[in-house]
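> okay, sequence plus prediction incoming.
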Amino acid sequence: MPGRIAALSSRALRIAAELPGEEPARLARWLYRFGTAPRTPEAERDFGPGDDAMAVLGLTPGGPARIRLEAAFEATTYPGWIGFARGNGLPAACKLYVSPAPAALAEAFPTIATVLDRMEVRAFKVGRGLGGLLRPDKIVAYFADRGQLAATAAALARALPHCPAQGVPFTAALSEDGLLSWGIDPPPGSEAASWRAWVTRRIAAAILAARPARGEAAVTAARRGLAATGIDPDAWLCAS
C-alpha cells in the first residue's frame, strides 16, 4: 500500500546509502531509529521527565487508562516498555503497530486502549518515558492470527479517523496515513528478536554490500539484495 510508511522507508534507504562508515551494526541502529520524533524542549515540557511522560496517556499508577486496563490485563514494566497481557501472555504470530504522532497521544490513547480491550487483544505494550513515546513503534499489539489483527486494525481505523500519524518505517502498511501497520517477528533463534531489528540488519548489510555505489544506484542494489534474501522491499514483509 503506497503512503506515508512507504515514503518514510524510501527516505531512510536514500539517506542511509549516503552515510559514511562501513560498520553494519551502526548503520542498522541508525535505520532502526529512523522516524523517531526529535526530543525538543517543547516535548520535554509537554511530556515531562522519566515516567512522568506516561501521565499524558493516563498510565501512571492511579491514572484512568491504567485503572481501566488493569481490570482486564496484568501490567508489567520493563526497560523501555510497559506491557499489558491477559491469559497466556504474548502470542507471537504477528504484531500490529499503532503510531499516533506524539502530539496526538493524549487524545488518541484512551480510544486505543478502549478498542484493544473491546477486541480482547491478548497483549500489547507501550513505550515508556519520553523516549518511548517519541519512537515510531510506540504501541505494539500481539496476535495469534492475522484475522484478529485485521479486525482490530479496522476497529482502530474507524475509531481514529483523523488521528495524526507518525508511521513506522520498514513495516507493512495497513493505512495510507501510516497510523496502522503490521509485521511478523523472525523465528526463535534468529540473531534479532523483532521484525524491525531483523530487517534493518539486512538493509544495512545490503547497502554496505553495494559500496562503492552511492545514491540511487546504491538504493537499487540494496533493494535487489533484500529481495534476494526473501524480503519484499516494497511491502516490508518476507516474500512468500
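Thanks, I have it.
> hey, let's count contacts and neighbours off CA atoms from now on
OK.
> so what does the helix or strand where T77 lies touch, helix or strand wise?
Using DSSP states H and E, T77 falls within strand 74-78. Judged by 3 or more Cα pairs under 8 Å, 6 or more residues apart in numbering; DSSP states H and E, strand 74-78 is in contact with strand 81-85.
> outside of the helix or strand that the strand it packs on is followed by, which residues touch it?
Counting by DSSP H and E, the element after strand 81-85 in chain order, helix or strand, is strand 94-98. Residues from elsewhere that reach strand 94-98, judged by Cα atoms under 8 Å, 6 or more residues apart in numbering: 137-146, 149, 153, 168, 179-185.
> state the distance from the residue most central in space within the chain to R45.
The centroid of the chain falls nearest to D137 when counting by Cα atoms, centre = their mean (2.4 Å). With distances taken as Cα to Cα, to the nearest Å, D137 is found 22 Å from R45.
> try I5
28 Å.
> which residues touch the residue nearest to the centre of the chain?
Per Cα under 8 Å, 6+ apart, neighbours of D137: 97-99, 127, 167-168.
> turn those into a markdown table, columns for distance to P24.
Output for the contacts of D137, formatted as a markdown table (distance: Cα to Cα, whole Å):
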| residue | distance to P24 |
| --- | --- |
| Y97 | 26 |
| V98 | 28 |
| S99 | 27 |
| G127 | 26 |
| G167 | 24 |
| V168 | 21 |
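> contacting residues for the nearest residue to P102 once chain neighbours are set aside?
Spatial nearest neighbour of P102, excluding adjacent residues (Cα to Cα, 6 or more residues apart in numbering): L134 at 6.1 Å. Contacts for L134 (Cα under 8 Å, 6+ apart) come out as 36-39, 102.
> can you list the residues you listed in CSV and add secondary structure, distance to G189 and neighbour count?
Supplementary listing: these in CSV, determined by DSSP: H, G, I helix; E, B strand; the rest coil; distance: Cα to Cα, whole Å; neighbours: other Cα atoms under 10 Å:
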residue, secondary structure, distance to G189, neighbour count
T36, coil, 28, 20
A37, coil, 31, 16
P38, coil, 33, 11
R39, coil, 34, 11
P102, helix, 34, 22
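> from the contacts of strand 94-98, list the buried ones, please.
137-143, 146, 149, 153, 168, 179-185 (16 or more other Cα atoms under 10 Å).
> tell me where the protein has strands.
74-78, 81-85, 94-98, 123-127, 139-143, 172-173, 180-183, 231-232, 237-238 (DSSP state E).
> which among these is found nearest to A17?
strand 231-232 (18.0 Å; Cα to Cα).
> tell me the helices and strands packed up against the closest one.
strand 237-238.
> packing partners of the strand it packs on?
Counting by 3+ Cα pairs under 8 Å, 6+ apart, strand 237-238 packs on strand 231-232.
> let's bring in a second one:
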Amino acid sequence: MNGRTGVDVGEPASERRLYRSNPRYVLRGLDDLDPSQRQAVAGSSSRPTVAGLLLPAGAEHGTIKAVSQSMARLFEQLAAPCWLPSPTWPALSAEELGDLVGAEVLEVQVADRFVTGVEALAELAPGRPAPPVGRLAALSSDAIAYAESLHLDAQADIAARLYAFHRVAIRPAWRTTEYGDAFRTRMNRAMPHGLGSGPRWVEGPHRPWRTCRRRDVQARAGQPTLKLYISPTPDHLADTVAAAVPLLAEAPGVIGWKVADTVGVMVRPDKFVVYLASERALRDLAGELSPVLAGTGVHGVPFTCESGLDGLLSWGLDPVPSPDGPHVLVDSWRTWVTARLAGGLVQARRAGLTGRQAHSAALQRARAAGVDPSTWQPTSEPVRACEGSAL
C-alpha cells in the first residue's frame, strides 16, 4: 500500500473564510415534500436519517440534495454568513467545508463576492490537478473523459457510468445456464473445504456475492472501513481465489471478504474485495499476496489507490457509517468518489466547460473533498458532508 502522501487539498484548516448557505436552494422537511419526493427519499437509504431535501429555488438549475438533521441545521444557521472554522461547528474540517462548497450547499466569500461549486474551487485552489500516477489513475482519467463525452445532464446517470466503467462486456456464451453453473462450480472448488464450518469464519448467503466474515468481529460504528480490492481478469478469478483465500483466512487483520458468485459480478473490476481492521493489516496482506499472485492477469479498479502488481491490488476507504451523519446516502468509497466527480461534471456542463476544462473541474471537486486525484488516495478520512443525491 502506498503511504499517505500528505497532499494539501482545499484550504488550510487554519484559514478562516466567510461562508453562507447557498441562497439558490431552499430546505424542505419531510412533511413538506410531495408524496413522490417522500417515496424517493424513503427508497434511497437503509437508515431513516434523511431530514429533508435541498431543492433548487424557483427556476434555478441544480441537483436535489438529501440532507440529514445535522446538515439541515447547518444550512438553516448559515443563512446569515459565518466565519468558519468556528467553535460553533468544531466538527467541520477543511475537507468537509470544501466538500460542501463543491456540492453547492454552501457559498464562500472570495474577494468581494460569494461563489460556490466549481467556480469557487477554481478560485480557492487555482491550477490544474497533478497528472495521474500509475495504471489505475490513468484508467480513472479515461473514465472521467468517457463520462464527460456522453453529455449527460443527470448527476445520478453520470455517477452510474463512472462507477461501472471498465466492466467487461458479457459474452453471449457467458449468459447461458451451463456457463453460470460451471462458473459457480469453479468458485466452489477454489474455496478451502469447510471454511464456514470452522470456529473463526461465517459464510454468508451466495448470489450475487459469496461472503465470509469473522465470527468474533462486530461492525464498528463511527469508523471508516479499509478495503483491499483484488482485481484479476474474469478468466483468472477462480485461480486467484484459490491462492488468496488461504492467506485471508489466516491473516489476523482481515475481518471479511466478498467475491463474485454470478457472471454479472464476475465482469466487474471490483469482483473480489477484502475488508481490513487497520492500515498495517492492509499493508501486510498486500505484501503477502504480491508474490503469490504475481503473473495474474490484471483487470483494475478505477478510482482506487494502487497497492501493487500493476493495479491487481488497490485500496479504498469507505465513509464512516454514522447514524446521523450528513452523508447518509453513500455506502462505499467508489460511490462516494463517483458522486463527487459526477457533481463536478454536471456543474462544468452548466458552466459551458467541456473537454479538459470539464475534466479538471471534476478532479478539483474530488480534491476539495479530501482525495488526491493523481493517485486516488484519500488524504483524510472520507468526509460525512452532503453530496446530494439526485432523486
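Nice, I can see it. Since we're looking at a predicted model, the values are computed, not measured.
> per the alignment, the residue nearest to P102 of the first structure corresponds to what in the second structure?
Pairing criterion TM-score structural alignment: the partner of L134 of the first structure within the second structure is identified as V267.
> map T200 of the first structure onto the second structure.
Using TM-score structural alignment, T200 of the first structure lines up with T338 in the second structure.
> what's near enough to touch the closest residue to that match other than its chain neighbours?
Of all residues not flanking T338 of the second structure in the chain, A159 sits nearest, at 5.2 Å (Cα to Cα, 6+ apart). Residues in contact with A159 of the second structure (Cα under 8 Å, 6+ apart) are 335, 338-339, 341-342.
> ok, A206 of the first structure - contacts?
So A206 of the first structure contacts 221-223, 225-226 (Cα under 8 Å, 6+ apart).
> 6 Å - rerun?
222, 225 (Cα atoms under 6 Å, 6 or more residues apart in numbering).
> what distance do you get for it to E176 of the first structure?
From A206 of the first structure to E176 of the first structure the distance is 27 Å (Cα to Cα).
> and if you look at R66 of the first structure?
30 Å.
> of those two, who's got more company?
R66 (21 against 16; other Cα atoms under 10 Å).
> compare I5 and R45 of the first structure (neighbour count), which wins?
I5 (30 against 10).
> how close does the strand holding T77 of the first structure sit to the second structure?
Taken over the aligned residues, the distance from strand 74-78 of the first structure to the second structure averages 1.9 Å (mean Cα distance after the TM-score superposition for the first structure).
> so for E22 of the first structure, which of the strands of the first structure sits nearest?
strand 231-232 (22.1 Å).
> what do we get in the second structure for G167 of the first structure?
Match for G167 of the first structure (TM-score structural alignment): G300.
> pretty sure that match contacts S231?
Yes: taking contacts as Cα atoms under 6 Å, G300 of the second structure lies within contact range of S231: 5.4 Å.
> one step back: adding neighbour count and distance to E107 of the second structure, write the contacts of A159 of the second structure out as TSV.
Formatted as TSV, the contacts of A159 of the second structure follow (neighbours: other Cα atoms under 10 Å; distance: Cα to Cα, whole Å):
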residue	neighbour count	distance to E107 of the second structure
T335	19	24
T338	25	22
A339	26	20
L341	26	19
A342	28	19
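> what is the nearest of those residues to V110 of the second structure?
L341 (23.1 Å).
> returning to what we had before: okay, now the match of G167 of the first structure: neighbour count?
The number of residues near G300 of the second structure, taken as other Cα under 10 Å, comes to 28.
> H193 of the second structure now?
9.
> repeat that for E250 of the second structure.
10.
> what's the match for A164 of the second structure in the first structure?
Per TM-score structural alignment, A164 of the second structure is aligned with R33.
> ok, now how distant is its match from E107 of the first structure?
25 Å.
> looking at those two, which is more packed in?
R33 (18 against 14).
> where's that one relative to S240 of the first structure, distance?
From R33 of the first structure to S240 of the first structure the distance is 27 Å (Cα to Cα).
> before we move on, what about F73 of the first structure?
Taking Cα to Cα as the measure, F73 of the first structure falls 35 Å from S240 of the first structure.
> which one's more surrounded, the two?
F73 (22 against 6).
> show me what that one lines up with in the second structure.
With TM-score structural alignment as the criterion, F73 of the first structure matches W201.
> that match - nearest residue in space that isn't next to it in sequence?
Nearest one to W201 of the second structure, counting by Cα to Cα, 6+ apart, is R214 at 4.7 Å.
> could you verify my assumption that that neighbour touches I255?
Yes: taking contacts as Cα under 6 Å, R214 of the second structure lies within contact range of I255: 5.3 Å.
> so between these two, which is more surrounded?
Comparing R214 of the second structure with I255 by neighbour count (other Cα under 10 Å), the higher total belongs to I255, at 23 against 17.
> hang on, the earlier thing: now for the closest residue to the match of A164 of the second structure other than its chain neighbours, how many residues are close by?
Nearest non-adjacent residue to R33 of the first structure, counting by Cα to Cα, 6+ apart: R135, 7.4 Å away. Burial of R135 of the first structure is recorded as 23 neighbouring residues (other Cα under 10 Å).
> so R135 of the first structure is in contact with P38, correct?
No: the pair R135 of the first structure / P38 is not scored as a contact, 9.1 Å apart, by Cα under 6 Å.
> next one: A155 of the first structure relative to V199 of the first structure, how far apart?
Taking Cα to Cα, one finds A155 of the first structure at 28 Å from V199 of the first structure.
> tell me which of those two has more neighbours.
V199 (25 against 16).
> could you find the closest non-adjacent residue to the more buried one?
F170 (7.5 Å).
> that neighbour and W236 touch, don't they?
Yes: between F170 of the first structure and W236 there is a contact at 5.4 Å, judged by Cα under 6 Å.
> check contacts around the residue lying farthest from the centre of the first structure.
In the first structure, the residue that sits farthest from the middle, by Cα atoms, centre = their mean, is P212; the gap is 31.1 Å. Applying Cα under 6 Å, 6+ apart to P212 of the first structure gives no contacts.
> which of the contacts of D137 of the first structure sit farthest apart?
So, those by Cα to Cα: farthest apart are G127 and G167, at 14.7 Å.
> aligned partner of T225 of the second structure in the first structure?
In the first structure, T225 of the second structure lands on A93 (TM-score structural alignment).
> how many residues are close by V245 of the second structure?
18.
> for it, which non-adjacent residue is spatially closest?
M191 (7.0 Å).
> how many residues are close by the residue in the second structure that A108 of the first structure lines up against?
In the second structure, A108 of the first structure lines up with T240, judged by TM-score structural alignment. Number of residues near T240 of the second structure (other Cα under 10 Å) recorded here: 22.
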